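> sequence and predicted model, in that order:
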Amino acid sequence: MAPRPNVAEKCIEQILDAAMVVFAQASFQEASMDEIAREAGLSKGAIYLYFNSKDALIGSILDRLFSVELDALKELQTAPGSVSDRLMALDRQVADDMIRMTPVFPILYEFYAEAARKESVRQVLKGYYDAYHERLVELLRQGVESAEFRAVNVHDVASAILAIYEGLALLWTVDPEKTTWGETNQTAIRLLVNGLRTESN
């Protein structure tokens, strides 16, 4: 008999919370399902009821971490206002998310390491970046089509925006004194947006 939906959801959240604690203390390679079960206060069988492998668990954690940003960007695609204003709103959202996610940064970089070793994890991570990139492209295209932005290669600009955030996140992890979320990122994105605008804007 399958668990009731509300019970299942509660167990899944409990397992994901426990997995994030364990993965923050050890690498994905070293962490075991037994450790996750102990941290969650559940049997290993209960873990496998919801996640048939460690890779499935990793994929669900990635989805949990990144779905908020993807949803926010999707909303901005149809929000009122100029594309410049919406990009700056996105920038503020990213800064807030980065600060919120500070405790799980060790896990985020574990994902990169694991993606270099496992194709399944790389594909999950690539799926997130592809979706984020696609939504950025659509937002930037609106700016070009409305003549707010110059006729630029929106795919390249979207990649540049992603590179700014990923680069700042790495710099912040290594040397937080050189990066202040809410300031450093805002400077970079404002410079980029100003460079995109047409003379009339």
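In hand now; what should we look at?
> from here on, contacts and neighbour counts on C-alpha atoms
Will do.
> find the nearest non-adjacent residue to residue 86, please.
Excluding the flanking residues, the one nearest residue 86 by C-alpha to C-alpha, 6 or more residues apart in numbering is residue 76, at 6.3 Å.
> now for the helix or strand encompassing the one you found, which elements pack on it?
Element membership for residue 76, per DSSP states H and E: helix 54-78. Identification of packing neighbours for helix 54-78 by 3 or more C-alpha pairs under 8 Å, 6 or more residues apart in numbering; DSSP states H and E yields helix 5-25, helix 83-100, helix 119-145.
> distance to residue 33 and mean neighbour count for the ones you listed - can I get that in JSON lines?
Converted to JSON lines, the helices and strands packed on helix 54-78 look like this (distance: least, C-alpha to C-alpha, whole Å; neighbours: other C-alpha atoms under 10 Å):
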{"stretch": "helix 5-25", "distance to residue 33": "9", "mean neighbour count": "17"}
{"stretch": "helix 83-100", "distance to residue 33": "27", "mean neighbour count": "17"}
{"stretch": "helix 119-145", "distance to residue 33": "17", "mean neighbour count": "17"}
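> distance to residue 180 added to those helices, as CSV?
Formatted as CSV, the helices and strands packed on helix 54-78 follow (distance: least, C-alpha to C-alpha, whole Å):
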stretch, distance to residue 180
helix 5-25, 23
helix 83-100, 9
helix 119-145, 23
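> use this one as the comparison:
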Amino acid sequence: MPQPQIESSQDRRTQILDAALICFAKRGFHQASMHDISAEAGISVGLIYRYFENKDAVISAMADRHKKEIHEVLERARRAPTLLESLEILFTAHCCEDAPQVVSAFVVDLYAEASRNPHVADLVRDVLQTAMDGVTDLIARSPEAESAAHGLKPHELAELIFAVSRGMLMRDVLQPQEMTAAERRTRQLEVTRRLWRLLFKKESEPAYA
């Protein structure tokens, strides 16, 4: 089937980055080549090199794109009327992706590559810090922060939230389940609400109320 007409330079970059994500998830960052990416994207290797010098440049562009997505999700979360609804937005932001297991596999491999590649490690730390700072600020601005369980500070609460999020990501990779987008969203909401009750319950309420 012929590839759809690409209308702009930005569209072409998006096409390449989407193909790279699939290749990195399937083969790993270290094993995937620019030829693999070109085959997945359905374009020539030479055309990819017009946009990206090497794989490090590709992963840098992916990090920049993800940071932009994080800022967009955080902005939506800030407009929610309660902290619980903000967390629900954060935990369900990617439920409608076509291949969530591919994204999860990519992220897990990226963490592994970060242990070997200082450039990738810097990118991962930068993206994670962007997300952590945003969630910490979100919590700090909320009334619920005053009644956090065990007197936890906003940054400590954010660390626990991210620990749960990463654990769910690992489960997607190790225990893949066939789910519709609606089923995936329901699962994420259930986890979010349990976590919220544990972290922000009032002293008079049981943890699993």
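Sure, I can see it. Because the structure is predicted, anything quoted here is derived from the model rather than measured.
> what angle do the helix holding residue 76 of structure 1 and helix 83-100 make?
Helix 54-78 of structure 1 and helix 83-100 are oriented at 150 degrees to each other (axes from the mean of the first three to the mean of the last three C-alpha atoms, to 10 degrees).
> show me the contacts for the residue nearest to residue 86 of structure 1.
Neighbour list for residue 76 of structure 1: 86, 90, 139 [criterion: C-alpha atoms under 8 Å, 6 or more residues apart in numbering].
> residue 130 of structure 2 versus the aligned partner of it in structure 2, what's the distance?
Correspondence of residue 76 of structure 1 to structure 2, assessed by TM-score structural alignment: residue 77. As judged by C-alpha to C-alpha, to the nearest Å, residue 77 of structure 2 and residue 130 of structure 2 stand 15 Å apart.
> now swap in residue 11 of structure 2 and tell me
Relative to residue 130 of structure 2, and taking C-alpha to C-alpha, residue 11 of structure 2 is found at 25 Å.
> now residue 61 of structure 2
Distance, residue 61 of structure 2 to residue 130 of structure 2, using C-alpha to C-alpha: 16 Å.
> over to residue 69 of structure 2?
Relative to residue 130 of structure 2, residue 69 of structure 2 is positioned 11 Å away (C-alpha to C-alpha).
> please apply the same query to residue 124 of structure 2.
10 Å.
> check residue 86 of structure 2 too.
17 Å.
> closest to residue 189 of structure 1 out of the helices and strands packed on helix 54-78 of structure 1?
Nearest to residue 189 of structure 1 among those is helix 83-100; the distance by C-alpha to C-alpha comes to 7.2 Å.
> what strand or helix carries the counterpart of residue 168 of structure 1 in structure 2?
If you follow residue 168 of structure 1 across to structure 2 using TM-score structural alignment, you land on residue 168. Following DSSP H and E, one finds residue 168 of structure 2 within helix 154-174.
> how far out from the middle of the chain is the next helix or strand after that helix?
Heading C-terminal from helix 154-174 of structure 2, the first helix or strand you meet, by DSSP H and E, is helix 181-200. Distance of helix 181-200 of structure 2 from the chain centroid (C-alpha atoms, centre = their mean, to the nearest Å) equals 16 Å.
> buried residues in helix 181-200 of structure 2, which are they?
181, 184-185, 188-189, 192-193, 195-200 (16 or more other C-alpha atoms under 10 Å).
> roughly how far does the nearest residue to residue 114 of structure 1 once chain neighbours are set aside sit from residue 194 of structure 1?
Excluding its sequence neighbours, the residue lying closest to residue 114 of structure 1 (C-alpha to C-alpha, 6+ apart) is residue 121, at 6.6 Å. In this view, residue 121 of structure 1 and residue 194 of structure 1 are 36 Å apart by C-alpha to C-alpha.
> so how far is residue 171 of structure 2 from residue 15 of structure 2?
Counting by C-alpha to C-alpha, the gap from residue 15 of structure 2 to residue 171 of structure 2 is 28 Å.
> ok, now residue 13 of structure 2?
Distance, residue 13 of structure 2 to residue 171 of structure 2, using C-alpha to C-alpha: 31 Å.
> and residue 154 of structure 2, by the same measure?
26 Å.
> who's in contact with residue 162 of structure 1?
Taking C-alpha under 8 Å, 6+ apart, one finds residue 133 in contact with residue 162 of structure 1.
> okay but residue 98 of structure 1 is in contact with residue 181, surely?
Yes. At 7.4 Å, residue 98 of structure 1 counts as touching residue 181 under the criterion of C-alpha atoms under 8 Å.
> give me the common contacts of those two.
Here residue 98 of structure 1 and residue 181 have no joint contacts, going by C-alpha under 8 Å, 6+ apart.
> name the residue closest to the centre of structure 1, please.
What sits nearest the mean C-alpha location of structure 1, by C-alpha atoms, centre = their mean, is residue 66, with 3.5 Å.
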